[in-house]
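**Student:** predicted coordinates and the sequence they were generated for:
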Amino acid sequence: MSLFEVNNKGNIIVHGHLDRDTLSTNFWQGLSSSERSALINAEQSAIDLSDVERADSAGLAWLINAVRDAKQNGVSITLLNMPEKLHKLAKLSSADSFLPVKSDQSAN
């Protein structure tokens, strides 16, 4: 299974570990051309983090870059179901103020 998948609603579901050991490419580069086109056409998407088992500062940076790269391509991203430990890391890093996090919602 890959780190993330785009479901039939155009939302992204992230699986497993979001850390320095699993992240080899950024979000936008990891998308296929058809997935990129679908997101651009939808103009908005959600990244569901409910299946993330572990995340570190590299995972937080990946999310920040995902939001940035999507925005640069005209796509508005919302982060759903962010794990508490990742949310705390974002607060400690002062990144929580610009991450578009919504709680208690699902992209499924």
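**Tutor:** That came through, no problem.
**Student:** drop to CA atoms for contacts and neighbour counts, all remaining ones
**Tutor:** OK.
**Student:** what packs against the longest helix anywhere in the chain?
**Tutor:** Of all the segments assigned as helix in the chain under DSSP state H, the longest by residue count is helix 57-72. On a contact count with 3 or more Cα pairs under 8 Å, 6 or more residues apart in numbering; DSSP states H and E, helix 57-72 meets helix 27-30, strand 76-80, helix 84-92.
**Student:** select, out of the ones you listed, the one closest to residue 53.
**Tutor:** When the helices and strands packed on helix 57-72 are compared by Cα to Cα, helix 84-92 sits nearest residue 53, at 10.1 Å.
**Student:** I'd like the next helix or strand past the closest one.
**Tutor:** Proceeding N to C from helix 84-92, the next assigned helix or strand is strand 101-102, under DSSP states H and E.
**Student:** name the SS class of the residue minimising distance to the centre of the chain, please.
**Tutor:** Centroid-nearest residue in the chain: residue 47, 4.4 Å away (criterion: Cα atoms, centre = their mean). Assigned with DSSP: H, G, I helix; E, B strand; the rest coil, residue 47 falls in the strand class.
**Student:** another one to put next to it:
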Amino acid sequence: MNQSLTITIDNQQGTITGPLTRDTIALLDKNKHKSIFKGSTSDALTIDLGKISHADTAGLAWLLLLLETASKLNRQLSFAHIPDDLLKLAKLSAVDTFLAN
């Protein structure tokens, strides 16, 4: 199984592919949550989460950090194709309303 996390951003669209877990988040540049918005020239960005193979609470927390960063940068961020297991985890953590913005 591929254990790498890939994040691609092209103007208004982005995709996260692979496992979104504590292990893969730890390998990201510490400012990756900010640099994601540099790849977008639009005020609104939609990130497709449909290719996430699995996620844990650290991955969920990182997505929430993206939302917080977008807010601080006066950008709109939304997520598309949120996997069911990630939605269940968000509901258990009582943060599902933040993902479904």
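**Tutor:** That came through fine. Quick caveat: nothing in here was measured; it's all calculated off a predicted structure.
**Student:** before we move on, the earlier item: go ahead and confirm the residue nearest to the centre of the first structure touches residue 10.
**Tutor:** No - counting by Cα atoms under 8 Å, residue 47 of the first structure sits too far from residue 10 to count as a contact (9.6 Å).
**Student:** can you tell me how far the residue nearest to the centre of the first structure is from residue 80 of the first structure?
**Tutor:** Look at residue 47 of the first structure and residue 80 of the first structure: by Cα to Cα, to the nearest Å, they are 6 Å apart.
**Student:** distance of the alignment partner in the second structure of residue 17 of the first structure from residue 83 of the second structure?
**Tutor:** Under the alignment by TM-score structural alignment, residue 17 of the first structure pairs with residue 19 in the second structure. Here residue 19 of the second structure is placed at a distance of 12 Å from residue 83 of the second structure (Cα to Cα).
**Student:** residues shared between the contacts of the two?
**Tutor:** Shared contacts of residue 19 of the second structure and residue 83, defined by Cα atoms under 8 Å, 6 or more residues apart in numbering, are found at residue 52.
**Student:** neighbour count for the two, which is higher?
**Tutor:** residue 19 (22 against 16; other Cα atoms under 10 Å).
**Student:** just the element for the match of residue 17 of the first structure, please.
**Tutor:** strand 13-20.
**Student:** mind giving me the packing neighbours of the next helix or strand after that strand?
**Tutor:** Using DSSP H and E, the helix or strand that follows strand 13-20 of the second structure in sequence is helix 22-26. Applying 3+ Cα pairs under 8 Å, 6+ apart, one finds that helix 22-26 of the second structure makes contact with helix 57-72.
**Student:** buried residues in the helix it packs on?
**Tutor:** Within helix 57-72 of the second structure, the residues scored as buried using 16 or more other Cα atoms under 10 Å are 58-64, 66-67, 69-70.
**Student:** before we move on, the earlier item: do you know which of the helices and strands packed on helix 57-72 of the first structure lies nearest residue 5 of the first structure?
**Tutor:** helix 27-30 (9.8 Å).
**Student:** residues in contact with that closest one?
**Tutor:** Residues outside helix 27-30 of the first structure that contact it (Cα under 8 Å, 6+ apart) are 36, 62-63, 65-66, 69-70.
**Student:** how about these in CSV, adding distance to residue 98 of the first structure?
**Tutor:** Below are the contacts of helix 27-30 of the first structure laid out as CSV (distance: Cα to Cα, whole Å):
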residue, distance to residue 98 of the first structure
36, 23
62, 14
63, 11
65, 12
66, 12
69, 14
70, 14
